[in-house]
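**Student:** Below: sequence and its predicted model.
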Amino acid sequence: MNKFIQYLLILILSLAFGAMACLMSESLIFFGAVAFCFFLGLTLLVRPLFLHYAERERKRHEGYRFVNSFIISYSSNQSLEKAYAASSEYSGPELTEILKGIESKDIPARLDYLKTYFDNDLYAMFLSLFHLYEEQGGDLLTISKGLLDEITRVEEAGDASNRESLKNLRDFLLLWVFSLAIFLFLRYGLATFYSSLVKSPVYLLTIGVFFGFFLISLVIYAFRFAEAKPRLLKGPTHEKAA
């Protein structure tokens, strides 16, 4: 999803929340205030958190495929070039750019360089086993069996955690949808009572508090959702190697 679509979706959601606030309060001031606050909150806080989550998940999958493919491919053909090509086949755009920038290096040097991208203990263990194999020989697949089992376990645990978090996110959003439905029921189901209620400063304050609490809880949940994942692979922004 490109940036334009992301911001368009945020704008639509912000206007939708503003419209609901306007329906509940019959005030354009509430419409503008709620829409503006949600646009800022979703843009400056929620969006970066979910982008961080998406990047971490992408790198987790990339790391699993890279290490697993390299070991399996090298064990079958005993060629560093073919193993490296096989492990690089499913790289994302960021990793592909990094790989292009280190093409002048030999394969072991490329693997060492990628340690700054796959910044985790499992990739460091893979490098240690690979260098041990270079020095002492043997069967790379045999000495890496424990590592392959571990990265598979972490990958499966990450996928299970991801499914559980998405389920919790769905439940969280449904809870707030039901809360909004209650307000809308007051607006249209009890129209006579509502006409007098909407003139009450206490009721208007309640609407403001409701949407404010909704936005704050959304930011907090986004933070917990983004940070609760297993960190198999993480890495900073990289520059091309000279």
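**Tutor:** Arrived safely, thanks for sending.

**Student:** contacts, neighbours, all on C-alpha from now
**Tutor:** Fine.

**Student:** By residue count, tell me the biggest helix in this protein.
**Tutor:** helix 145-189 (DSSP state H).

**Student:** following that helix, which helix or strand comes up?
**Tutor:** helix 191-197 (DSSP states H and E).

**Student:** At the geometric centre of the chain, which residue sits there?
**Tutor:** Centrality entry for the chain: nearest residue to the mean C-alpha point is residue 53, 1.9 Å, by Cα atoms, centre = their mean.

**Student:** Find the helix or strand that that one is a member of.
**Tutor:** Here residue 53 is assigned to helix 47-77, by DSSP H and E.

**Student:** Now that helix: buried residues?
**Tutor:** Neighbour counts over helix 47-77 (16 or more other Cα atoms under 10 Å) mark 47, 49-50, 52-53, 56-57, 59-75 as buried.

**Student:** for stretch 200-218, same thing?
**Tutor:** Neighbour-count burial for stretch 200-218 [16+ other Cα under 10 Å]: 204, 207-208, 211, 215, 218.

**Student:** helices or strands up against the host helix or strand of residue 13?
**Tutor:** Using DSSP H and E, residue 13 maps to helix 3-25. With contacts defined as 3 or more Cα pairs under 8 Å, 6 or more residues apart in numbering; DSSP states H and E, the packing partners of helix 3-25 are helix 28-41, helix 145-189, helix 201-227.

**Student:** Check the gap between the residue nearest to the centre of the chain and residue 97 for me.
**Tutor:** According to Cα to Cα, to the nearest Å, residue 53 and residue 97 sit 21 Å apart.

**Student:** How about residue 89?
**Tutor:** On the measure of Cα to Cα, residue 89 and residue 97 end up 13 Å apart.

**Student:** more crowded one of these two?
**Tutor:** residue 97 (15 against 12; other Cα atoms under 10 Å).

**Student:** in the helix or strand hosting that one, what's buried?
**Tutor:** Using DSSP H and E, the secondary-structure element containing residue 97 is helix 93-101. For helix 93-101, the neighbour count (16+ other Cα under 10 Å) marks 95, 98-99 as buried.

**Student:** In TSV, list those residues along with distance to residue 144.
**Tutor:** Formatted as TSV, the buried residues of helix 93-101 follow (distance: Cα to Cα, whole Å):
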residue	distance to residue 144
95	24
98	25
99	24
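
**Student:** Let me know the closest of the residues you listed to residue 151.
**Tutor:** Closest approach to residue 151 among the buried residues of helix 93-101 (Cα to Cα): residue 95, at 19.2 Å.

**Student:** Report the separation between that closest one and residue 49.
**Tutor:** 21 Å.

**Student:** another structure for you, compare them:
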Amino acid sequence: MKILLISFLISLICGALGYVSSGNYYVAMAICLIYFLYFFFHAKKKVYQSNTTYKCAGECRQFVNNFLLSMSIRGSLAEAFENATINADGQFKNELEFIEHLAIRERIDYLNKYFRFDIYYMFLNILTLYEDQGGDILTMAETLLQEINRIEETMIVVRSLSIRRTMEFLILWFITLGIVIFVRFGLSSFYSRMLNGLIVILMTSLLFTLLLVSIHLAINKFTRLPIEESSHHETI
């Protein structure tokens, strides 16, 4: 419902601006409809997928870090798994409840279907090697832990940069649309003679087409994360 209201509000604002710019109801309605369909069906999906992947990646990093640390101290799969999942919530908690009837190692393997990242696949390989040969699990996982820290730092930087670029993008287009509104009302006597004319309609259509393309490119760029789901999602 929240996404529906946001999509409707954005499309309504764009439609209103389209009418102010062109003076044509049909152009305004077309802009409103196109923007609503785009935000509700495409933008919503992209943002949701990005946020879900970001959250899941954070859960994966936390799980692996806590598990390895606890395993190095306790030496018990059960205790390490419990400590690594004690603060689970949301979808991760639902997954854990779904597999609580399985043995501990089976649960760890099953989570490879939830944590579809290379770092978790590496973690499973290290755990298998540890069970077969023994040794210091933290030493065995040193490279993995370094990679996890690198990914975490990169994701923080990328998310911060995305927020800043988004604000810059919004400010730029607010200024652009503000100029259009100023011309519309500041030069009303001149502009009113052009309203509903072919040139104004074409210019308005072009402006909002460019805006939509810019939004599309920005969403695709800002929702791209430095960690992606891999094909290693079957239990090894």
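**Tutor:** Received it, and whenever you're ready, just let me know what you need. Computed from a predicted model, the values in this text were never measured in an experiment.

**Student:** tm score of chain vs chain?
**Tutor:** Aligned and superposed, the two chains score 0.91 in TM-score terms (TM-score structural alignment, normalised by the length of the second structure); 234 aligned residues with a Cα RMSD of 2.1 Å.

**Student:** want to try CSV for the buried residues of stretch 200-218 of the first structure, with distance to residue 4 of the first structure as columns?
**Tutor:** Converted to CSV, these look like this (distance: Cα to Cα, whole Å):
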residue, distance to residue 4 of the first structure
204, 34
207, 31
208, 29
211, 26
215, 22
218, 22
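
**Student:** of all those, which comes closest to residue 189 of the first structure?
**Tutor:** Using Cα to Cα, residue 207 is the member of these that lies nearest residue 189 of the first structure, at 17.4 Å.

**Student:** In contact with the aligned partner of that closest one in the second structure, which residues?
**Tutor:** Aligned against the second structure by TM-score structural alignment, residue 207 of the first structure finds its counterpart in residue 204. For residue 204 of the second structure, the contact set (Cα atoms under 8 Å, 6 or more residues apart in numbering) comprises 18, 21-22.

**Student:** can you check residue 192 of the first structure too?
**Tutor:** Contacts of residue 192 of the first structure by Cα under 8 Å, 6+ apart: none found.

**Student:** so what corresponds to it in the second structure?
**Tutor:** By TM-score structural alignment, residue 192 of the first structure lines up with residue 189.

**Student:** repeat for residue 164 of the first structure
**Tutor:** So, by TM-score structural alignment, residue 164 of the first structure is matched to residue 161.

**Student:** Next one: its match from residue 27 of the second structure, what distance?
**Tutor:** 35 Å.

**Student:** neighbour-wise, which of those two wins?
**Tutor:** More crowded of residue 161 of the second structure and residue 27, by other Cα under 10 Å: residue 27, with 21 against 13.

**Student:** is it true that the more buried one touches residue 206?
**Tutor:** No. Judged on Cα atoms under 8 Å, residue 27 of the second structure makes no contact with residue 206 at a distance of 11.3 Å.

**Student:** what is in contact with those two at once?
**Tutor:** Between them, residue 27 of the second structure and residue 206 share no contacting residue, judged by Cα under 8 Å, 6+ apart.

**Student:** Pull the contacting residues for residue 35 of the first structure.
**Tutor:** Residues in contact with residue 35 of the first structure (Cα under 8 Å, 6+ apart) are 14-19.

**Student:** Can you tell me which of these has the most neighbours?
**Tutor:** The residue in the contacts of residue 35 of the first structure with the most neighbours, by other Cα under 10 Å, is residue 18 (25 neighbours).

**Student:** What is the neighbour count of the alignment partner in the first structure of residue 216 of the second structure?
**Tutor:** By TM-score structural alignment, residue 216 of the second structure lines up with residue 219 in the first structure. Neighbourhood size, residue 219 of the first structure [other Cα under 10 Å]: 19.

**Student:** And for residue 17 of the second structure?
**Tutor:** 21.

**Student:** when you align them, which residue in the first structure goes with it?
**Tutor:** Residue 17 of the second structure maps onto residue 20 in the first structure, by TM-score structural alignment.

**Student:** so how far is residue 115 of the first structure from that match?
**Tutor:** Relative to residue 115 of the first structure, and taking Cα to Cα, residue 20 of the first structure is found at 49 Å.

**Student:** Over to residue 74 of the first structure?
**Tutor:** For residue 74 of the first structure, the distance to residue 115 of the first structure equals 19 Å [Cα to Cα].

**Student:** Please apply the same query to residue 7 of the first structure.
**Tutor:** Counting by Cα to Cα - residue 7 of the first structure and residue 115 of the first structure are separated by 34 Å.

**Student:** who's sitting farthest from the centroid in the second structure?
**Tutor:** Farthest-from-centroid check, the second structure (Cα atoms, centre = their mean): residue 189, 45.9 Å.

**Student:** Residue 70 of the second structure -> the first structure?
**Tutor:** Aligned partner of residue 70 of the second structure by TM-score structural alignment: residue 73.

**Student:** so residue 24 of the second structure makes contact with residue 202?
**Tutor:** No. Using Cα under 8 Å as the test, residue 24 of the second structure is too far from residue 202 to be in contact (11.1 Å).

**Student:** With respect to residue 152 of the first structure, which of the buried residues of stretch 200-218 of the first structure is nearest?
**Tutor:** Taking these together and measuring to residue 152 of the first structure by Cα to Cα, the closest member is residue 218, at 32.6 Å.

**Student:** How much space separates the closest residue in space to the closest one that isn't next to it in sequence from residue 144 of the first structure?
**Tutor:** Nearest non-adjacent residue to residue 218 of the first structure, counting by Cα to Cα, 6 or more residues apart in numbering: residue 46, 7.7 Å away. Separation of residue 46 of the first structure from residue 144 of the first structure (Cα to Cα) stands at 40 Å.
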